[in-house]
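Participant: Following is a predicted model, sequence given first.
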Amino acid sequence: MSRTTNSAYDANQDPSSPFYIHPNDNTSTQLVSVKFDGTRYANWKRSMLLSLTVKNKLGFVNGTILVPDENDVDFLAWECCNSLVATWLLYNLDDNIARNVLFKKTAKEIWMNLGSRFDSVSLTQVYSLEQKLAEITQGKLSVSEFYTAITTLWDNLDDADPFLQNTCACGLSLRVQQKTQEHRLMQFLMKLNDQYSAVRANILMMSPPPTVDQAYRLIAQEENHKEMTLAKPESMAFYADQRGSGNNKNQYSGNYSQKFGNSNGQDRKPKSGANYYCTNCKVPGHSIDRCFKIHGYPAGFKPKERRIAAAVTTSAGTEGSNSLSNDQYNKLINLLSKHDIASNTDTDSSQALLAGPFSKQTANSSW
């Protein structure tokens, strides 16, 4: 008897043994976040299997760890671990369901009883999930939120239909899994908003077709790109407002209007670097001390023909009764092209020639 007790003690203390019991393992350990109350058994079952696998106790519910003979040295160790797993199952069940399996002798019997009662294919549940998949659309959801919603429905459908969970490595099973993935890829792309039509077309032309996860990454990248594009004009407008409200205003908006007066059709803004302004002809770039209209034009000064033509055109548009005829205009151009204006007298005579047909406004304009 002493040998059997020591062997059981050693098995319970060996971390590599399925009979090992950790010091923190107790009968009131809640392995899952929500106790099973008779609904969503597939989710509760999946969570329990994961927890039991982590604790190396999965064999006690799926039958891979057989019950040793009562005279075996490991019987006491097995019995201790079996009772521990049974209490875990009971503690993670609703009180009403726990009372129904309370007197089962082994953890495997408890597990099998729950499976026979709740782990069955329900056409009503499958119908409900398929209907939700048919009606779901992205709408106002982000790509991430929509992907989470549709994958949750797929997972629930896998739990409700054991055929979709077949992991056999045979060729037929692999083909079925491939067709299922292609069908779900089509579902995911069909439910997206129309703004992703371009990237959706690119995904459909890919060969071989990507997985649903790969398609999601491409759509998510497109969503991020669109968000950046929409945010850029707003930032540029904010930058423009900051510049407009700062010191980068027109350098002529203040001092020029005070110094030179408001623009009335004759005043001109000074060129960049101009330090002079003529109060006689209202032209920046020279002072009144150097004004040709007062002190005379230099020898060899030749007025530009285009200014004459512009003045004539302006006069013709504003003073229709005093405009030059074509004959007079041609004679004036020939005269200016053949003779240089050599002195102020010649300039005055030319101005006198134009004084008749020109309006007062044209005569006051600069050459």
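Facilitator: In hand now; what should we look at?
Participant: C-alpha from now on. contacts and neighbour counts both.
Facilitator: Noted.
Participant: Go ahead and confirm Leu84 touches Asn26.
Facilitator: Yes. Under the criterion of Cα atoms under 8 Å, Leu84 is in contact with Asn26, at a separation of 7.4 Å.
Participant: if you count what's nearby, which of those two comes out ahead?
Facilitator: With other Cα atoms under 10 Å as the criterion, Leu84 and Asn26 differ in neighbour count, and Leu84 comes out ahead with 19 against 13.
Participant: Give me the nearest residue to the more buried one, chain neighbours excluded.
Facilitator: The shortest distance from Leu84 to any residue that is not its chain neighbour, by Cα to Cα, 6 or more residues apart in numbering, is 6.1 Å, and that residue is Thr27.
Participant: what's the answer for Trp78, then?
Facilitator: Phe19 (6.2 Å).
Participant: Quick one: residues contacting the one you found.
Facilitator: Contact criterion Cα atoms under 8 Å, 6 or more residues apart in numbering gives Ala11, Asn12, Gln13, Ala77, Trp78, Cys81 as the residues in contact with Phe19.
Participant: Next, the buried residues of the helix ranked longest in the chain.
Facilitator: Longest helix in the chain, counting residues (DSSP state H): helix 212-245. Under the neighbour-count criterion of 16 or more other Cα atoms under 10 Å, helix 212-245 has Val212, Ala215, Tyr216, Ile219, Ala220, Glu222, Glu223 buried.
Participant: what about the fifth one, distance to Thr39?
Facilitator: Ala220 sits 34 Å away from Thr39 when distances are taken as Cα to Cα, to the nearest Å.
Participant: now the fourth one
Facilitator: As for Ile219, its distance to Thr39 is 35 Å (criterion: Cα to Cα).
Participant: quick one, helices of the stretch 51-200 of the chain?
Facilitator: Assigned helices in the stretch 51-200 of the chain, in chain order: 59-62, 75-91, 95-100, 107-118, 123-135, 143-160, 171-190, 197-204 (criterion: DSSP state H, counting those that start in this stretch).
Participant: Check it against this one:
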Amino acid sequence: MGTSPESADTLASASAVTTNAPAPAVTFASGVIDSTHPYYLHPSDYPGMNLVSSAFDGKGYGGWRRAVIITLSAKNKLGFIDGTLIIPKTDSAVQQTWGRCNDMVLSWLLNSLSKEIAESVLYSQSAKDLWSDLEDRFGQANGAKLFQLQKELSSVVQGNSSVSTYFTKIKSLWDELDALNTFSACVCECECGAKVKSLKAHQDERLLHFLMGLNDIFIGVRSNILLSSPLPSIRQAYSLVIQDEKQREIHATPAYSGESASFIATNQQGNFRRFNKNRMHKTSFESKKYVGICSYCKKPGHSIQKCYRIHGFPADFKFTREKRFQGVAQANKASFSNEENEQGSASGVQNLTKEDVAELLQLLQQVRVGHSSADTPDVAAN
């Protein structure tokens, strides 16, 4: 902003007079505001920027308020919401500079609110007015708010969550209670030790609350912590529980040792050798087939002792499989015809002797073998 040296002196004096708290003088170097002054705006600052990652929707005001204060303090703009940098009363260039910074902070706050809450404070004249409105509506500690926080604390347990998730949830509730100033620590300079004892008792109470919400699998480390004298801090207890949880995860993960891996590899190699040995034995056995010619059927590949035409074809032979069901049907048909003949001429069958029946069956077997030989083309056995 280009101004004369006289305007720079006026800006510095007006800023120093009109603020409630002493502010650094506005100095210029080549017409630019000093970067250490609250009125300075960095080139990366723009109205659409968000101060926090999540907008405030009416819940968790303590945490949201804390995040906003940290961000504005880092940008050297905290005075625009706490009242230390009020609008200058003199009609000068300082008012324009202040108004620009105030509008920038005001837009940042609106971007950090939900749509409904932002509409309710949209017409605030300054960032201080908007902040005071939010403080009056959401920042006041009351019995209902304390009851809600204490009820949530009493019901928080680990359950299916990890220790880290459980601790984060319970600690956020503790921090929200601390933001409501429900516990006031002694700030006097006494030497009686009551302040230290009171603070230790408060920490021990929260430690016990944390341990009670853990799952029963941590009963061992919980007992060790409770047997300590004095009791450790919450951070130390959390570290011990986390270490125990990591140890359980390591023991629960299946891992093969070097001996186990070598044992498995040895068994696999042994099985592979046995498989190859059996395969070679089978191959050598199959290669030792009969190379002569049968003296009965004159077919190569078998001897007369294994000729199927003499001793009968097996049930799973390549052409007997197809004929098997036909043979069964013909046998059933023959049996049915025999039954009719027996019923028609029962007296004739009764006169047959056992020798006649055996001779008749042998004759039928020879006839069946002859039919199968006539119906089937010449096929090399085996």
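Facilitator: Structure received. The shown structure was predicted, so the numbers you read here are calculated from the model rather than taken from an experiment.
Participant: Got a TM-score for the two of them?
Facilitator: Between these two chains, after superposing, the TM-score reads 0.58 (TM-score structural alignment, normalised by the length of the first structure); 251 aligned residues with a Cα RMSD of 3.5 Å.
Participant: For Thr159 of the second structure, which residues are in contact?
Facilitator: I think there's a mix-up here, since residue 159 of the second structure is Gly and not Thr. Residues in contact with Gly159 of the second structure, defined by Cα under 8 Å, 6+ apart, are Leu214, Asn215.
Participant: how about it, what's its match in the first structure?
Facilitator: In the first structure, the position corresponding to Gly159 of the second structure is occupied by Gly139, as judged by TM-score structural alignment.
Participant: What distance do you get for the residue nearest in space to the middle of the first structure to Leu164 of the first structure?
Facilitator: Residue closest to the average C-alpha location in the first structure (Cα atoms, centre = their mean): Asn224, at 2.1 Å. The gap separating Asn224 of the first structure from Leu164 of the first structure is 34 Å, by Cα to Cα.
Participant: again with Leu66 of the first structure
Facilitator: Distance of Leu66 of the first structure to Leu164 of the first structure, computed by Cα to Cα: 30 Å.
Participant: what do you get for Leu336 of the first structure?
Facilitator: Separation of Leu336 of the first structure from Leu164 of the first structure (Cα to Cα): 99 Å.
Participant: do the same with Asn100 of the first structure
Facilitator: 31 Å.
Participant: And Arg243 of the first structure, by the same measure?
Facilitator: For Arg243 of the first structure, the distance to Leu164 of the first structure under the criterion Cα to Cα works out to 62 Å.
Participant: try Lys55 of the first structure
Facilitator: Taken as Cα to Cα, the spacing of Lys55 of the first structure relative to Leu164 of the first structure amounts to 28 Å.
Participant: Also Ser7 of the first structure?
Facilitator: For Ser7 of the first structure, the distance to Leu164 of the first structure (Cα to Cα) stands at 44 Å.
Participant: what do you get for Ile150 of the first structure?
Facilitator: Counting by Cα to Cα, the separation of Ile150 of the first structure from Leu164 of the first structure is 16 Å.
Participant: Those two: which is more packed in?
Facilitator: When Ile150 of the first structure and Leu164 are compared on other Cα under 10 Å, the one with more neighbours turns out to be Ile150, at 19 against 15.
Participant: The second structure: which residue goes with that one?
Facilitator: Here Ile150 of the first structure is matched to Ile170 in the second structure, going by TM-score structural alignment.
Participant: List the residues that contact that match.
Facilitator: In this structure, Ile170 of the second structure makes contact with Leu153, Val156, Phe210, judged by Cα under 8 Å, 6+ apart.
Participant: Is the second one in contact with Met212, as I believe?
Facilitator: In this case it means Val156 of the second structure. No. With the criterion set as Cα under 8 Å, Val156 of the second structure and Met212 do not qualify as a contacting pair; they are 9.7 Å apart.
Participant: Among those two, which residue is more densely surrounded?
Facilitator: Residue environment comparison for Val156 of the second structure versus Met212 gives the larger neighbour count to Val156, 18 against 15, counting by other Cα under 10 Å.
Participant: what sits against the more buried one?
Facilitator: Under the criterion of Cα under 8 Å, 6+ apart, the neighbours of Val156 of the second structure are Tyr166, Lys169, Ile170, Gly213.
Participant: Can you tell me which of those carry over to the first structure?
Facilitator: Of the contacts of Val156 of the second structure, the ones still in contact in the first structure (both residues aligned by TM-score structural alignment, their matches' Cα atoms under 8 Å) are Ile170, Gly213.
Participant: From the contacts of Val156 of the second structure, pick the one nearest Leu227 of the second structure.
Facilitator: Set against Leu227 of the second structure, the nearest of the contacts of Val156 of the second structure by Cα to Cα is Gly213 (17.8 Å).
Participant: now whichever residue in the first structure pairs up with the closest one, nearest residue through space, not along the chain?
Facilitator: Alignment of Gly213 of the second structure against the first structure is given by TM-score structural alignment, with Lys191 as its counterpart. Nearest non-adjacent residue to Lys191 of the first structure, counting by Cα to Cα, 6+ apart: Thr137, 4.7 Å away.
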